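Engineer: Following is a predicted model, sequence given first.
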Amino acid sequence: MKLREIAHSRTGDKGNISNISVIAYHADDYALLRETVTAERVKAHFAGIVHGEVVRYELPGIAALNFVLKDALGGGVTRSLALDAHGKSLSSRLLDLDIAAERGD
């Protein structure tokens, strides 16, 4: 299944750092997010785009994960001629991540 089936996402940016939140639609799916959406998997998923460290923060109170992707925006908004300088499309790409799950709906 794709991550987008159990979560939604939002991005932000500061300089050359992208911030991507992954928020479970249902709190019951938070454990699956924690287990399958690791910083290592996110870094591998963005290979070629993210050249720095990926740090994951857990927010169990709101069933969310927050990822900070360093050296991810081609130099930053004011230094890059990239079409998506702010990295807003990164959330869509992350939601395309395959996650293995046994869910009883």
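Structural biologist: Alright, I've got the coordinates. Quick caveat: nothing in here was measured; it's all calculated off a predicted structure.
Engineer: from here on, contacts and neighbour counts on C-alpha atoms
Structural biologist: Fine.
Engineer: residue nearest the centroid of the chain?
Structural biologist: Closest to where the C-alpha atoms of the chain average out (Cα atoms, centre = their mean) is residue 20, at 4.4 Å.
Engineer: A further structure is provided below for comparison with the first:
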Amino acid sequence: MRLRELAHSRTGDKGDTSNISVIAYRAEDWPLIRETVTVAKVTALFGPQIAGEVTRYELPQLCALNFVLKGALRGGVTRSLALDAHGKCLGSAILEMEVSAHDGGTGAGH
């Protein structure tokens, strides 16, 4: 299934860094999201579009993850000529990620 079936997303930016939060609709889906939406999968999803490191923060009280993607905005709002200089579409892109209970338990990318 697609992540968008289990969660919604919010995005923010600061300079050349994008923040993407993934928030579970239901608390019972949080363990699957926590186990399957890893740094490795997010890094692979965005590929060379991200020039720096990807860091993941867990917010279990909110059933949410926050990813900080450095070097994701091609210089940031004041420098980029990109159509989406704020990186708002990155939240929609992450929700297209495939998640499955079979992916869980690897621990990779936490």
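Structural biologist: Great, that's in hand. Note that the coordinates shown come from a computational prediction; the quantities given were computed from them, not determined experimentally.
Engineer: For the two chains, what TM-score is obtained?
Structural biologist: TM-score for the superposed chains, counting by TM-score structural alignment, normalised by the length of structure 1: 0.94, backed by 102 aligned residues with a Cα RMSD of 0.9 Å.
Engineer: Quick one: map the residue nearest to the centre of structure 1 onto structure 2.
Structural biologist: In structure 2, the residue matched to residue 20 of structure 1 (TM-score structural alignment) is residue 20.
Engineer: Roughly how far does its match sit from residue 34 of structure 2?
Structural biologist: Remark: distance between residue 20 of structure 2 and residue 34 of structure 2 (Cα to Cα, to the nearest Å) = 14 Å.
Engineer: Just the element for the residue nearest to the centre of structure 1, please.
Structural biologist: strand 17-24 (DSSP states H and E).
Engineer: Span of stretch 61-70 of structure 2 from start to end?
Structural biologist: 25 Å.
Engineer: Show me which positions of it end up buried.
Structural biologist: Residues of stretch 61-70 of structure 2 classed as buried: 63, 64, 65, 66, 67, 68, 69, 70 (neighbour count, 16 or more other Cα atoms under 10 Å).
Engineer: same thing with stretch 45-59 of structure 2?
Structural biologist: For stretch 45-59 of structure 2, a neighbour-count test (16+ other Cα under 10 Å) marks 50, 51, 54, 55, 56 as buried.
Engineer: which SS class is residue 85 of structure 2?
Structural biologist: Classification of residue 85 of structure 2 by DSSP: H, G, I helix; E, B strand; the rest coil places it in coil.
Engineer: Look at the nearest residue to residue 50 of structure 2 once chain neighbours are set aside and tell me its secondary structure.
Structural biologist: With Cα to Cα, 6 or more residues apart in numbering as the criterion, residue 50 of structure 2 has its nearest non-adjacent residue at 4.5 Å, and that residue is residue 72. Here residue 72 of structure 2 is coil, with the state taken from three-state DSSP.
Engineer: got it, and the one 3 residues further on?
Structural biologist: Look at residue 75 of structure 2: counting by three-state DSSP, its state is coil.
Engineer: Pull the number of nearby residues for it.
Structural biologist: 15 (other Cα atoms under 10 Å).
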